[in-house]
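Undergrad: I'd like to go over a predicted model; first the sequence, then the structure.
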Amino acid sequence: MSGNERIAGFWRWWAGRSDRIAAAIGAGTVPECSDEISAQVDALHQDLQWELAPGRRAQHALVVTAGGNPELRPLAERWFRTAPQGDPVWEYRPARAADPQALRHDLASGPHTLGLDQTELAIAIDEDRQLLDVSVHHPLFTDMPEEPRNRVSYLVLDWLLGEDGVERWVGAIESVVERPDDALPAEALPEIVDGLAERNPDGKWAMLEGRGEDGSVLLVTARRPLKWIDYPLFDQHIGVTLGYTEQHPAGLPSPEALTWLREAEDELTGILGDSAVLAAVATVNGQRTFHLYADSQDRTARDRASKWTEATHGARVEVYTDPGWRTVSRFA
């Protein structure tokens, strides 16, 4: 059974159970329904997670989430995009939403009970990558092993920014035992993220350069911000490579070759239109590769790219699944 068939089956089941589950929330008897819900979510994929939460525009929200796993995020997104239209009772989410109020409560972790309002963060801002590296500290971390410390840290960030917000704005995450000298209250994080977003309202491109042992130059132009979470269905990498013979000793194209490559890029991206997004362009040793991403369940971009390469001298295409955009992550 395909993923789309499993999703359709879930929504057929939900149509006959949503009223009962809403009533169970009101009566405080959700545990009686949890095994049934779990079975239906497991039928989508056993590693998906679910929860019932208060709604923003409705009474309740049903959340089916990849739990930070890029491999499953497209499935959660397709589940969400085929959901019934929201109504006064139910709304639907493909990721956990931010809930900063949760930091006003205590969190039990093994033998420890953490007052989350004591959590502090040290934040390093990378303006170029539009990412924050975050160190998370709590006074009780001194008594906790690394794994539960890390779990608490991720939960705190999820509550502050939501799952997608963490993926979009946070780079490295570290739980630290020693309190950083520049520690800030945890609730400052959303405002810092808002400031980073406001300083970078429009997309731009960054140029990166490296050199191989043979003296060849690798030149990369990459989208900024390079964030796959902004395109959660674009889980398919389409690599279109063009060879050029007129080049400098370091392997970069001559002015004539560069003009041809730019014209080819404009033609290719024009043909693909909104069916794909260009994430990065890498040039090295007489070859330029356009790293494109598209929806693996929509053949439009793949077919158009293949047709274009067949008609273009020196072009070839390679297509494979790449949720999370690992191929271009080194350019982020």
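TA: That came through, no problem. Numbers count the residues shown, from 1 in each chain.
Undergrad: from here on, just use CA atoms for contacts and neighbour counts.
TA: Will do.
Undergrad: pull the number of nearby residues for residue 34.
TA: 15 (other C-alpha atoms under 10 Å).
Undergrad: same question for the one 10 residues further on.
TA: Counted with other C-alpha under 10 Å, the neighbours of residue 44 add up to 23.
Undergrad: secondary structure element for the closest residue in space to it that isn't next to it in sequence, which one?
TA: Nearest non-adjacent residue to residue 44, counting by C-alpha to C-alpha, 6 or more residues apart in numbering: residue 6, 5.7 Å away. Element membership for residue 6, per DSSP states H and E: helix 3-27.
Undergrad: also residue 154?
TA: Using DSSP H and E, residue 154 sits in helix 146-161.
Undergrad: what comes up buried for that helix?
TA: Judged by neighbour count using 16 or more other C-alpha atoms under 10 Å, the buried positions of helix 146-161 are 149, 150, 152, 153, 154, 156, 157, 158, 159, 160, 161.
Undergrad: shouldn't the residue nearest to residue 44 be in contact with residue 45?
TA: No: Residue 6 lies out of contact with residue 45 (C-alpha atoms under 8 Å); the separation is 9.0 Å.
Undergrad: about what we covered before: I'd like the buried residues of helix 146-161 as a markdown table, with distance to residue 269 appended.
TA: What follows is the buried residues of helix 146-161, written out as a markdown table (distance: C-alpha to C-alpha, whole Å):
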| residue | distance to residue 269 |
| --- | --- |
| 149 | 45 |
| 150 | 42 |
| 152 | 43 |
| 153 | 41 |
| 154 | 38 |
| 156 | 40 |
| 157 | 37 |
| 158 | 36 |
| 159 | 38 |
| 160 | 37 |
| 161 | 33 |
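Undergrad: and here's the other structure:
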Amino acid sequence: MTDSVDQDLQTQTFKQRVSKFWQWYPTVAERFYQTIEAGQCGDLVDEVAEFCEATLPGLSWVFGPGENGGHSFTLSGEGQVAKQLLAEYWRQCAPEIPKWTFHASRQATPAGFVKGFAIAVDNGKRVDVDSFQVRTQVDDERQKIDIVAWHPALQSVPKTKHFTILFLLVDEVLGEFGTQMWLGQIKIEPFTPDSYTRSLSELPEFISQVNTYHQWEKLPPLETYTVYQLRENKPSPRGDTVIGSSLIPQLVFDCIDNEGKLDEDPLQNTGAELVYVAIDGSIFPDGQQSDVRANIEDILSDSLRKELSGQTLGGAFGLNESYIDLLLLDGEESRRIVSETLALLQLKNRFRIESFVNDMSHHSD
């Protein structure tokens, strides 16, 4: 790839990058399908890796089985919610391509194929899902299942690699979102099997039984909002927050604790950005602050989604200002949509758009 092409990609928004991907994939889909059918999937690695690293950096990818005998292409944010939202946007933009299925998270391997799945480790040993024992404990209050896990082959594997091996296998049997949704506290250590012990390959069936019995109503991670409160006000930006809810609570906490800016951009080089709108709290009627802020959030969400330019991530009510967190996918065009929408709500000169990660702020005109 030439320097000029690289520079062009660096200036493109995430929306433009996704469009570029979906212009490209239909042109290679049949060749990729035939190559995989011929058992030569490895021949595609360099080509796909080069294109994805240039176009969608920070997101991982993998080929896999598809529907009705086809193949699949999965893009993943590796469990980071902000990046998973990017992958989901990418999936929603996917065109229909014969013999291909597209996923925005790693999928669980079907039960009929998961038995016998293993990872090779040091000294020629294998860590397999059938011999990987897990002791389960149901936490009904948190709607999670805590596990203690152990495989004999881990005895000769450095402890620093234990969790990596376990999560690779757990993602295989539960899928990427399944791991996040169902598992709570995880320990890896030797234990004596008891009546609460089963193999890792049996964990999906057990989770299904638990969910049926307890009738948990769980949402996927990208639809799960966390309600939070600040124990005390802080002089930093957003430090006046009273209560809020968010899809990205930890990033909000880090932002508040770090004088209103994150040290590192979780979406660096992706062409997407995390921002928040701060709205003058004096405009909200007493007793209706949270409701009015929520209405504004809904209207902003509709405006951004209509143009495939971003989405809201939650927000908060503060003593002096109210806040709405946003994922913007189309750079200045997304900002224009936000500003014009708020102006139509008669909020001109009463809001500002602040980045989570740098000193660049966009004030209302």
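TA: Cool, the structure landed. If you're wondering where the values come from, they're calculated on a predicted model, not measured in any experiment.
Undergrad: after superposition, what is the TM-score?
TA: Remark: TM-score between the superposed chains equals 0.69 [TM-score structural alignment, normalised by the length of the first structure]; 303 aligned residues with a C-alpha RMSD of 4.4 Å.
Undergrad: what's stretch 233-251 of the second structure in contact with?
TA: Outside of stretch 233-251 of the second structure, the residues within contact range by C-alpha atoms under 8 Å, 6 or more residues apart in numbering are 81-82, 222-230, 252, 256-260, 262, 313-323, 325.
Undergrad: buried subset of those as a PyMOL selection?
TA: Selecting the buried subset of the contacts of stretch 233-251 of the second structure in PyMOL, with 16+ other C-alpha under 10 Å as the burial test, is done by:
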select buried, resi 81+82+225+228+252+256+257+260+262+313+314+315+316+317+318+319+321+322+323+325
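Undergrad: counterpart of residue 307 of the first structure in the second structure?
TA: Under the alignment (TM-score structural alignment), residue 307 of the first structure maps onto residue 343 of the second structure.
Undergrad: name the SS class of that match, please.
TA: Look at residue 343 of the second structure: counting by DSSP: H, G, I helix; E, B strand; the rest coil, its state is helix.
Undergrad: separation between it and residue 254 of the second structure?
TA: Using C-alpha to C-alpha, to the nearest Å, we find residue 343 of the second structure at a distance of 30 Å from residue 254 of the second structure.
Undergrad: same question, residue 62 of the second structure
TA: Counting by C-alpha to C-alpha - residue 62 of the second structure and residue 254 of the second structure are separated by 31 Å.
Undergrad: just give the number of residues close to the match of residue 307 of the first structure.
TA: There are 16 residues near residue 343 of the second structure, going by other C-alpha under 10 Å.
Undergrad: ok, the one 4 residues further on next?
TA: Residue crowding around residue 347 of the second structure was assessed by other C-alpha under 10 Å; the count is 16.
Undergrad: what sits against it?
TA: Per C-alpha under 8 Å, 6+ apart, neighbours of residue 347 of the second structure: none.
Undergrad: try it again with 10 Å
TA: 279, 280, 283, 339, 340, 341, 364 (C-alpha atoms under 10 Å, 6 or more residues apart in numbering).
Undergrad: what subset of those residues is buried?
TA: By neighbour count, with 16+ other C-alpha under 10 Å, those hold 279, 280, 339, 340, 341 as buried.
Undergrad: circling back to that earlier point, which strands and helices sit next to the helix holding residue 154 of the first structure?
TA: strand 106-109, strand 131-137, helix 163-169, strand 170-176, helix 189-199 (3 or more C-alpha pairs under 10 Å, 6 or more residues apart in numbering; DSSP states H and E).
Undergrad: one more time with 7 Å
TA: strand 170-176 (3 or more C-alpha pairs under 7 Å, 6 or more residues apart in numbering; DSSP states H and E).
Undergrad: ok, average deviation of the strand it packs on from the second structure?
TA: Following the fit onto the second structure, the mean deviation recorded for strand 170-176 of the first structure is 4.0 Å by mean C-alpha distance after the TM-score superposition for the first structure.
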